[in-house]
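Q: Just a sequence and a predicted model for now, questions to come.
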Amino acid sequence: MRYLVLAVAALFAALAPNSASAYWEYGHESVAEIAYRNVTPQTRAAIDRLLRRADLLDTPECPARTVASAAVWPDCIKKLGERFSYSFAWHYQDIDVCKPFDPKSACANGNCVTAQIRRDMRLLQDTSVPLRERVQALAFLIHFVGDLHQPLHVGEHHDMGGNAVHTNYGAYAPDRLNLHSVWDGYLAERAISTPPSPIRHYSDAEKARIAAGDIDDWARQSWEISRDSVYPTALGGSPCDLGKDAARDGHLDNDEIAKLVPIARRQVIRGGLRLAKLLDKALG
């Protein structure tokens, strides 16, 4: 069994994107599918109408005709170089977990994930905006709500959202593995694939409870998870006790991973239902 686990992990590593800037495909697609199943029929029809015009984006290398493909479009376009380089900083909001929660200082000139979610909402709500811009705003919104719920896209400590924290993932410990990639991919994939599937229709009561609050509340929640769970589990204590330039070496054994799976799973569900809430508001 151990050899099977290692083989599967190696396969994931070979297939994973080189960039560690956002959830890998499975995480983003799952958030999008949860949202799509939980919006109103009117919203779903509006989503479909917009995505049928994804050809306006003029990115044949990066299709966006379904919610799943639209969810990964903002990562796919990174490989197109300068054309979309202006959007690279929109995927995260680096708020130091060792200081008071301060989203404004981590969002220079609106170049952060929470500001862009709000911008995309405004573009979608304004039917006078050119259709191409509304299609692009929809793809960005679907993706960025997923990013917001990956804790290391919000909370960090002088380490590029955990990218500079070297760690293992159970028995899997390649040299290039870091804490960010664990939460982007390996942990998210285990959390989503563990039965029962989180991709389903949720009751009105569940939606109301899980999607309560606003964008800043959701950002704070991700930041708190980074501060209270992500870093302490990997580092064996608070990152605040380490110097700014200290070497960062983490460790995640199987027991620790098992404790993190429910947290990662909740974040995917929260992302999906909160995205549904925003889509209903913008398009319903």
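A: Noted; the coordinates are in hand. Numbering: from 1, shown residues only.
Q: all contacts plus neighbour counts: C-alpha atoms, from now on.
A: Noted.
Q: Now do the buried residues in the longest helix along the chain.
A: Among the elements of the chain assigned as helix by DSSP state H, the one spanning the most residues is helix 254-283. Neighbour-count burial for helix 254-283, with 16 or more other C-alpha atoms under 10 Å as criterion, is recorded at 257, 260-280, 282-283.
Q: mind checking how far that helix is from the chain centre?
A: Taking the mean of its C-alpha atoms, helix 254-283 sits 9 Å from the chain's own mean (C-alpha atoms, centre = their mean, to the nearest Å).
Q: helices and strands around it, which ones?
A: Judged by 3 or more C-alpha pairs under 8 Å, 6 or more residues apart in numbering; DSSP states H and E, helix 254-283 is in contact with helix 25-38, helix 41-51, helix 113-125, helix 131-148, helix 187-193, helix 204-210.
Q: if we compare those helices, which one ends up closest to Arg65?
A: With C-alpha to C-alpha, the closest approach to Arg65 among those belongs to helix 41-51: 4.8 Å.
Q: For Ala246, see how far away the residue nearest to the spatial centre of the chain is.
A: The centre of the chain sits closest to Asp147, judged by C-alpha atoms, centre = their mean, with a distance of 2.4 Å. With distances taken as C-alpha to C-alpha, to the nearest Å, Asp147 is found 27 Å from Ala246.
Q: just Ile117 next, same as before
A: The gap separating Ile117 from Ala246 is 34 Å, by C-alpha to C-alpha.
Q: the more surrounded of these two?
A: In terms of neighbours (other C-alpha atoms under 10 Å), Ile117 is the more surrounded of Ile117 and Ala246; the figures are 23 against 9.
Q: Give me the nearest residue to the more buried one, chain neighbours excluded.
A: Leu141 (5.6 Å; C-alpha to C-alpha, 6 or more residues apart in numbering).
Q: List the contacts of the one you found.
A: By C-alpha atoms under 8 Å, 6 or more residues apart in numbering, the residues touching Leu141 are Gln116, Ile117, Asp120, Met121.
Q: let's bring in a second model and compare:
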Amino acid sequence: MQHNGFRRALGAGLLVGSLLWGGQAGAWGQLGHAVVADLAEAELTPAAKAEADRLLALVRQQHLSAVASWADNLRNMPDFQALWEQTRAQHYINYKTDDCAYQAARDCPDGQCVVAAIERNAALLADPKANDNQKVMALMFVVHFVGDIHQPLHNSYRLDKGGNDFPVVVGGRDYNLHGVWDSYLLASRRLDQAAYTARLSEDLPKPEAGTPASWSGESCAIVRDDDLYPKAGGRKAFKPDAFKQSKSEEWARRGTQGGEEDGEASGNQDTLDRRYLKKFLPLAERRVQEAGIRLAQLLNATLPAGTPKK
């Protein structure tokens, strides 16, 4: 089991200190991750809620949302740099082809991807022999990674780093496509955490429970939507078959070249208009809802099973 050495060595006091660090969150931003956690917490069974509360108390927290961005904030914590380096690739998965059916040997051969990370940490939560330090870290990772796996561009193309190298303009400001999906879409509602949670709680979907692999496959399929990667000036949408086409590769890498390397707008950037937001904001919100429901289902299945016997 990876990272067990860190989990045994790190005490609750250090974990408590780590939660005091702020930082820029990844998928969905801090707002989205917090809303996912709030939606999940409202759906926990009494047994799962009791165990979650017990583990959260070890790091002096009362709600899942308080730890929802911990896995991202590791990057800013001096005492956790080794753990960040070991887990940074576990926030996403890069599919090598247009096939969204996850194959571990092909898509995650070293176990360093979001699908495998959820599976490992869920197993720890369900293991009554795992110690509390292992479990509280597994809980914080699971809460975050289930959010990550439902963000489409965390299940994307290696060529443009999941949209990080795909520059766009929104409202006259420079972004990359990944950042639009991480933060801009949800932030455009201009709602705080409580208001957004209330909004998304009103009409919760009932998604198939599925598995981490199938959740990732759903996100991967969304990325393949012809309109998710915007096109301008008659340019064709980005497709994975561009991997072998040098011209398309040069285009896909444009976010790290020339003036765009300094964040300057260029003629190659795409402008996202209201039509883009109108189409994809509801989809982003549905993925947040599905993440919350499935996180609750996962915790309801694992936390009671792993509760220490009295």
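A: Structure's in. What do you need? Only a predicted model underlies this, so the values are computations on that prediction, with no experimental measurement involved.
Q: so what number do they get for TM-score?
A: Once superposed, chain against chain, the TM-score is 0.80 (TM-score structural alignment, normalised by the length of structure 1); 252 aligned residues with a C-alpha RMSD of 2.6 Å.
Q: coming back round to it: quick one: the longest helix of structure 1 aligns where in structure 2?
A: Correspondence between helix 254-283 of structure 1 and structure 2 is established over residues 274-303, with TM-score structural alignment as the criterion.
Q: which one in structure 1 is aligned with Val36 of structure 2?
A: Looks like Val36 of structure 2 aligns to Val31 there (TM-score structural alignment).
Q: OK, contacts around the residue lying closest to its match once chain neighbours are set aside?
A: Once its chain neighbours are removed from consideration, Val31 of structure 1 has its nearest residue in Gly272; the separation is 4.2 Å (C-alpha to C-alpha, 6+ apart). For Gly272 of structure 1, the residues meeting the contact criterion (C-alpha under 8 Å, 6+ apart) are Ser30, Val31, Ala32, Glu33, Ile34, Ala35, Gly146.
Q: Go again with 6 Å.
A: Applying C-alpha atoms under 6 Å, 6 or more residues apart in numbering, one finds that Gly272 of structure 1 lies in contact with Val31, Ile34, Ala35.
Q: any idea which of those has the most stuff around it?
A: With neighbours taken as other C-alpha under 10 Å, the top of the contacts of Gly272 of structure 1 is Val31, carrying 32 neighbours.
Q: any idea how far Asp147 of structure 1 is from that residue?
A: Remark: distance between Val31 of structure 1 and Asp147 of structure 1 (C-alpha to C-alpha) = 10 Å.
Q: How many residues are close by the closest residue to Leu235 of structure 1 other than its chain neighbours?
A: If the residues on either side of it in the chain are set aside, Leu235 of structure 1 comes closest to Gly250, at 4.8 Å by C-alpha to C-alpha, 6+ apart. Summarising burial for Gly250 of structure 1: neighbours were counted as other C-alpha under 10 Å, giving 18.
Q: Make sure Gly250 of structure 1 is actually in contact with Ala164.
A: No. With the criterion set as C-alpha atoms under 6 Å, Gly250 of structure 1 and Ala164 do not qualify as a contacting pair; they are 10.1 Å apart.
Q: Now for those two: what residues contact both?
A: The contact lists of Gly250 of structure 1 and Ala164 share no entry, where a contact means C-alpha under 6 Å, 6+ apart.
Q: just to revisit the earlier point, can you put the contacts of Leu141 of structure 1 in TSV and add distance to Glu133 of structure 1?
A: Converted to TSV, the contacts of Leu141 of structure 1 look like this (distance: C-alpha to C-alpha, whole Å):
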residue	distance to Glu133 of structure 1
Gln116	13
Ile117	14
Asp120	9
Met121	12
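Q: Quick one, which of those residues are buried?
A: Those of the contacts of Leu141 of structure 1 that meet the buried threshold are Gln116, Ile117, Asp120, Met121, by 16+ other C-alpha under 10 Å.
Q: now the helices and strands packed on helix 254-283 of structure 1 as JSON lines including distance to Ser87 of structure 1?
A: Rendered in JSON lines, the data for these read as follows (distance: least, C-alpha to C-alpha, whole Å):
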{"stretch": "helix 25-38", "distance to Ser87 of structure 1": "17"}
{"stretch": "helix 41-51", "distance to Ser87 of structure 1": "20"}
{"stretch": "helix 113-125", "distance to Ser87 of structure 1": "9"}
{"stretch": "helix 131-148", "distance to Ser87 of structure 1": "10"}
{"stretch": "helix 187-193", "distance to Ser87 of structure 1": "24"}
{"stretch": "helix 204-210", "distance to Ser87 of structure 1": "29"}
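Q: Mind checking those helices for the one nearest to Ala106 of structure 1?
A: Short answer: helix 113-125, nearest of these by C-alpha to C-alpha, at 10.0 Å.
Q: so what does that closest one touch, helix or strand wise?
A: For helix 113-125 of structure 1, the elements it packs on are helix 131-148, helix 254-283, judged by 3 or more C-alpha pairs under 6 Å, 6 or more residues apart in numbering; DSSP states H and E.
Q: any chance of those helices in CSV, plus distance to Tyr172 of structure 1?
A: Rendered in CSV, the data for those read as follows (distance: least, C-alpha to C-alpha, whole Å):
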stretch, distance to Tyr172 of structure 1
helix 131-148, 25
helix 254-283, 10
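Q: can you tell me which of the ones you listed comes nearest to Leu187 of structure 1?
A: Checking these against Leu187 of structure 1 by C-alpha to C-alpha gives helix 254-283 as the closest, at 6.5 Å.
Q: With Ile215 of structure 1 as the reference, measure out to the residue nearest to Ile117 of structure 1.
A: For Leu141 of structure 1, the distance to Ile215 of structure 1 (C-alpha to C-alpha) stands at 12 Å.
Q: what's the burial count for Ser87 of structure 1?
A: In terms of burial, Ser87 of structure 1 registers 18 neighbours under the definition other C-alpha under 10 Å.
Q: Can you report how many residues neighbour the aligned partner of Pro41 of structure 1 in structure 2?
A: Pairing criterion TM-score structural alignment: the partner of Pro41 of structure 1 within structure 2 is identified as Pro46. Residues near Pro46 of structure 2, counting by other C-alpha under 10 Å, number 11.
Q: Which of the three states applies to His251 of structure 1?
A: Applying DSSP: H, G, I helix; E, B strand; the rest coil to His251 of structure 1 yields a three-state assignment of coil.
Q: Just to check, it is in contact with Thr167?
A: Yes. Here His251 of structure 1 lies in contact with Thr167, judged by C-alpha under 6 Å, at a distance of 5.2 Å.
Q: Show me which of these two is the more surrounded one.
A: The residue with the greater number of neighbours, taking His251 of structure 1 and Thr167 and applying other C-alpha under 10 Å, is Thr167; the counts read 26 against 19.
Q: How about the more buried one: what's its closest non-neighbour residue?
A: Gly250 (4.5 Å).
Q: any idea how far the one you found lies from Thr114 of structure 1?
A: In this structure, Gly250 of structure 1 and Thr114 of structure 1 are separated by 28 Å, where distance is defined by C-alpha to C-alpha.
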